[in-house]
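J.: return atomic coordinates for the entry below.
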Amino acid sequence: MPIINSIVSLLSSKRLKSIDDFRKRPFETQECILKRLIETAKSTEWGKMHDFASIGSIETFQQRTPIQDYNQVKPFIERIRSGEQNVLWPTEIRWFAKSSGTTEDKSKFIPVSNESLEEIHFQGGKDTLTVYTNNYPETGIYSGKGLTLGGSHQIDKLNDKAFTGDLSAILIENIPFWADLMRTPSQKVALIPDFEEKMRRIAEEAIPLNVTYFAGVPSWNLVLMKYILEHTGKKNLFEVWPNMELFIHGGVSFTPYREQYRKLLPSDYMNYMETYNASEGFFALQDDPSSSDMLLMLDYSIFYEFIPMDRFFDDNVTPLTIADVQTGVNYAIVITTNGGLWRYVIGDTVEFTSLYPHKIKITGRTKHYINTFGEEVIIDNAEQAVKAACNATGAIINEYTAAPIYMGNNGTGGHEWLFEFQKMPANMDAFIDTLDQKLISINSDYEAKRYKNITLQRPVVHALKQGVFYQWLKESGKLGGQNKVPRLFNARDYVEKLLTINEKL
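T.: Model prediction:
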């Protein structure tokens, strides 16, 4: 073990120096990234349309290239899916990450080039282990295997030479041989499309192995881990895998799941490391175990811009570069990548917690919020309020979502919260009051609308039956992979469907 760790440490030293360099020189690093991307793509159709050959500065790039969302870039992506090349990026693109949990409830197909696989996604995975090993030099993760729970892929309907699927499936399909040796289950099992069948096969393959860490979305890994305990009859996961020490998680906030994982893995020596990766790229990782914020990885092939959310719908807004962002401001992220995404709004919002180094926390989605009455409740507000309510009442939750209650004859509206509890609150009224008071304390807009119940009434909370969210995801064809429950939605689509399922169960 010490020999393996020493070799890893030696190989990682150069990379750690590079990470330290972009911490100190963030703008210069980003400027070089953009120049390289523009130079590489200047002969593509997109590059010629916007005369990339004559762009010599960030300002010119911003003036000449439009900000776009998926609907605007979709016609170009559809052409690539049909077989055209050199449209957005010069090298052949055969993989398309099928985005899940989209705010329009439709599929998005994000182009994934070979360069983006190597320089963004795989680099993010390598850096995660590099940073973890640096923080824990005596780690034993290399003595066993990492368990990864991925999605599936299929031949693209538009082009039999291209493939679509969850990003996790694309990564597994293209993973370097040395990394494949470190993971379980086998590729064949990992890519099984049926989630329930996949769980059974993973259990068969992984239980006899020395699994030292696992990675993926907290919600789906929780389902898998509970299944493994039921299958083995063990009380906790250390009885299955005694050397387990790390869970690398991302995709959704870990806060609602933390208590359940502590029960599955009851040890102070179990480590948790958050990463921020999406279909569009790998963006950040938790580099300090004592802090929950994440280091923005500025030297991947991603150029970042940031739009303050209070100006998000302003047509004349000029996004900020890394040189001009401030802490404590809610920003929408705009990215330019070597996957052919140019000034693309990914839909996530972040807040910088520090500068030099630039660290962030994810605050929500540009369209996942509740703002029916001007209350501006974002996911970060919701997570804080739910955590406070659980701490005050001893509750543990599996899943939750919330939506507005539209104004009735009495002229007031409200918020309706649906919870699936692992452990019910000791006092439901106390749970609701704490949830409400925490939102009031952290969101002045919510506080103003709650004043004397003039606009917003006290929240309405439902305790759903066990399995409602799972059944909803199953009926929606969203079991497994990177699919997730929307925490907040500014309409009642999800809430109404969930309440209907709850009545039937």
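J.: can we go C-alpha only for contacts and neighbour counts from here?
T.: Fine.
J.: what residues sit buried inside the strand or helix carrying Q30?
T.: Assigned by DSSP states H and E, Q30 belongs to helix 26-41. Residues of helix 26-41 classed as buried: 26-27, 29-31, 33-35, 37-38, 40-41 (neighbour count, 16 or more other Cα atoms under 10 Å).
J.: here is the second sequence; please produce its structure so I can put it next to the first one:
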Amino acid sequence: MKRRAERIEHFKAHPIEVQHQVFHELIEAARYTDWGIKYRYDSIQNIKQYQERVPISTYEDFYPSIERVLRGEQNVLWPSDVEWFSKSSGTTNSRSKYLPITPESLEDCHYRGGKDVMTLYAQNRPNSLVFEGKGLSIGGSLHANPFHEEGGMVGDVSAVIMRNLPTWAEYLRTPPIEVALMDKWEEKLVKMADLCAQENVTSILGVPTWTIVLLDRIMEERGAKNMLEIWPNFEVFIHGAVAFQPYRELFMKKYFPSDKVTYMETYNASEGFFALQDDLAHPGEMLLMLDYGIFYEFVPVEEWDKPHPRALTLEEVELDKNYALIISTNSGLWRYQIGDTIKFTSKSPFRIKISGRTKHFINAFGEELIIENADSAITYACEQTGAVINDYTAGPVYMNDGTKGRHEWIIEFSRMPSNWEEFCALLDSRLRESNSDYDAKRYMDLALLTPLVHSVPSGTFYQWMGKRGKLGGQNKVPRLSNSREYLEGILEMIYETP
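T.: Next up, the predicted model:
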């Protein structure tokens, strides 16, 4: 850990040099792959040439090449043999995405990220006893490659990582791998609740939404008032995938009511491990990890819909501006649009926060509402009215026959607001404060009326995700949508005739 801490300090002090080194290593490694030959990697001398030759690509653009790898071809996108694929439903459409995981991406990105989590935690908490207990992680599941009989395995990236962990790592985690990788979520939940409650759990790594489901099950079965009655030595919840801000109070008051428990954010996905919270005094801000075999580019969101958007490198970015994240990686993804938007909160060192998704927003009326706006507003309304949420989603109510538009919210509370009208008003006012376009449409109710907000029973989102076949793993409730697809699905489920 001390050796690794020195290397982290090195890329913090020399970020541009480290990123340029990563860029040249990636280009050199892939020069004789099919992709590298197509774009003449052997003659690329600098980043400018790379950007001119290689287009920014979506998953759909990449899929023909990925399918070749799935069907057993090698040396297509990356020179090393690919035997593992992460399968992700994503949050931008319903089809599964298959992403190659190379030996280099597994070792130099995903595993290094996991080790660095604990390195940075230990730096912040030098007297930690976290290694005297077990780390709990909720894994996904693995299946044979459906495209090729001898083509390796596919599954959630968490499952791929767990299956490839060294034997000694199993002594540090819970539940046992045969339980962690079960594919039937309900059965897995029952076994996890029983086994993990008997362990000395000192840390959790997971998505807040599914962690809540597990903790509620354990507390119910054990009759506990909070999780510290079961795990008195618990120290840190390492979270990612969805914004933690709306859940913070729930964890601090219901599950771990102690100021000794730490919350640490990570930014990792099927495509790679990107950032870690290195300063625990600033929730939501994460250090961009620059030596994981990933070269980063950033497209200003105002240019995103242009035919050839301008992509910036690290030395060109500005603070507090929204950028779509573009990555080139040691898993063979080249100028790949991951679908997330980020903002830089610091340039010395380079720290970021996730602001939303390139396809997860509401812009039905020109309001350009992003997830960052929504999370901030709902957190503020909860704080002011004593409410605590489990989950939420929102979308538009379209103008029709002379009626004005509005936003519609579906919220599942674990504790209702003290005043419902005040909660709805605060939600609206905070959105207006944080988003000038929304405020302009709301002015005098000219284009948008006040939001229509529904409170739904506990367990609604869990039931809805189950109906969609998306329980457990890395599946996430879509926060915002520019269509009514998610809203209609939930409302239909709630109000359907028994």
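J.: next, give me the two most distant ones among the buried residues of helix 26-41 of structure 1.
T.: P26 and A41 (23.0 Å; Cα to Cα).
J.: sec struct for H462 of structure 1, please.
T.: strand (DSSP: H, G, I helix; E, B strand; the rest coil).
J.: assess the claim that it and H415 are in contact.
T.: No: under the criterion of Cα atoms under 8 Å, H462 of structure 1 is not in contact with H415, lying 11.2 Å apart.
J.: compare these two and say which is more crowded by neighbours.
T.: H415 (19 against 14; other Cα atoms under 10 Å).
J.: tell me the counterpart of that one in structure 2.
T.: Superposed on structure 2 with TM-score structural alignment, H415 of structure 1 falls opposite H407.
J.: kindly report the same for D69 of structure 1.
T.: Aligned counterpart of D69 of structure 1 in structure 2: T58 (TM-score structural alignment).
J.: contacting residues for that match?
T.: 336-338 (Cα atoms under 8 Å, 6 or more residues apart in numbering).
J.: show me which of the residues you listed are buried.
T.: Using 16+ other Cα under 10 Å, the buried ones in the contacts of T58 of structure 2 are 336-338.
J.: could you export those as CSV, including distance to D216 of structure 2 and secondary structure?
T.: Listed next are those as CSV, based on distance: Cα to Cα, whole Å; DSSP: H, G, I helix; E, B strand; the rest coil:
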residue, distance to D216 of structure 2, secondary structure
Y336, 38, strand
Q337, 36, strand
I338, 33, strand
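J.: not counting sequence-adjacent ones, nearest residue to the residue positioned nearest the centre of structure 2?
T.: Closest to where the C-alpha atoms of structure 2 average out (Cα atoms, centre = their mean) is A241, at 2.4 Å. Leaving aside its chain neighbours, A241 of structure 2 sits nearest to V207 (6.0 Å; criterion: Cα to Cα, 6 or more residues apart in numbering).
J.: surely the one you found meets G240?
T.: Yes: the pair V207 of structure 2 / G240 is scored as a contact, 5.6 Å apart, by Cα under 8 Å.
J.: okay, these two: which has more neighbours?
T.: A side-by-side neighbour count of V207 of structure 2 and G240, using other Cα under 10 Å, places V207 first with 23 against 19.
J.: wait, what's in contact with whatever residue of structure 1 lines up with that one?
T.: Correspondence of V207 of structure 2 to structure 1, assessed by TM-score structural alignment: V217. Shown in contact with V217 of structure 1 (Cα under 8 Å, 6+ apart): 249-252, 482.
J.: tally of neighbours for P64 of structure 2?
T.: 11.
J.: any idea which element it lies in?
T.: helix 59-70.
J.: contacting residues around that helix?
T.: Under Cα under 8 Å, 6+ apart, the answer for helix 59-70 of structure 2 is 76-77, 82, 97-100, 145, 147-148, 151, 336-337.
J.: tell me, stretch 105-112 of structure 1 lands on which residues of structure 2?
T.: Counting by TM-score structural alignment, stretch 105-112 of structure 1 corresponds to residues 94-101.
J.: P396 is in contact with the match of H415 of structure 1, correct?
T.: Yes: applying Cα under 8 Å as the test, H407 of structure 2 and P396 come out as touching, 4.5 Å apart.
J.: how about the strands of the stretch 151-300 of structure 2, start to end?
T.: For the stretch 151-300 of structure 2, the strands defined by DSSP state E, counting those that start in this stretch cover 153-155, 173-174, 201-206, 236-239, 262-269, 272-276, 286-288, 294-300.
J.: list the contacts of the first one.
T.: With contact meaning Cα under 8 Å, 6+ apart, strand 153-155 of structure 2 is reached by 83-88, 98, 140-145, 160.
J.: so which bits of it are buried?
T.: 153-155.
J.: where does that strand end up in structure 1?
T.: The aligned range for strand 153-155 of structure 2 is 163-165, by TM-score structural alignment.
J.: so what corresponds to T174 of structure 2 in structure 1?
T.: Match for T174 of structure 2 (TM-score structural alignment): T184.
J.: okay, its match and I93 of structure 1: tell me how far apart.
T.: 27 Å (Cα to Cα, to the nearest Å).
J.: which one of those two has more residues nearby?
T.: A direct count of neighbours by other Cα under 10 Å for T184 of structure 1 and I93 places I93 higher, at 25 against 21.
J.: first vs last residue of stretch 353-361 of structure 1, how far apart are they?
T.: 7 Å.
J.: tell me, it lands on which residues of structure 2?
T.: Alignment of stretch 353-361 of structure 1 against structure 2: residues 345-353, by TM-score structural alignment.
J.: same check on stretch 476-493 of structure 1?
T.: The aligned range for stretch 476-493 of structure 1 is 468-485, by TM-score structural alignment.
J.: kindly report the same for stretch 132-147 of structure 1.
T.: Counting by TM-score structural alignment, stretch 132-147 of structure 1 sits on residues 121-136 of structure 2.
J.: what sits against the counterpart of D51 of structure 1 in structure 2?
T.: Using TM-score structural alignment, the partner of D51 of structure 1 in structure 2 is R40. When contacts are counted by Cα under 8 Å, 6+ apart, R40 of structure 2 touches R31.
J.: what does T102 of structure 2 give?
T.: Counted by Cα under 8 Å, 6+ apart, T102 of structure 2 has contacts 78, 80-84, 330-331.
J.: swap the cut-off to 7 Å and go again
T.: 80-82, 331 (Cα atoms under 7 Å, 6 or more residues apart in numbering).
J.: do G272 of structure 2 as well
T.: G272 of structure 2 touches 109-110, counting by Cα under 7 Å, 6+ apart.
J.: counterpart of it in structure 1?
T.: Structural correspondence for G272 of structure 2 with respect to structure 1 (TM-score structural alignment): G281.
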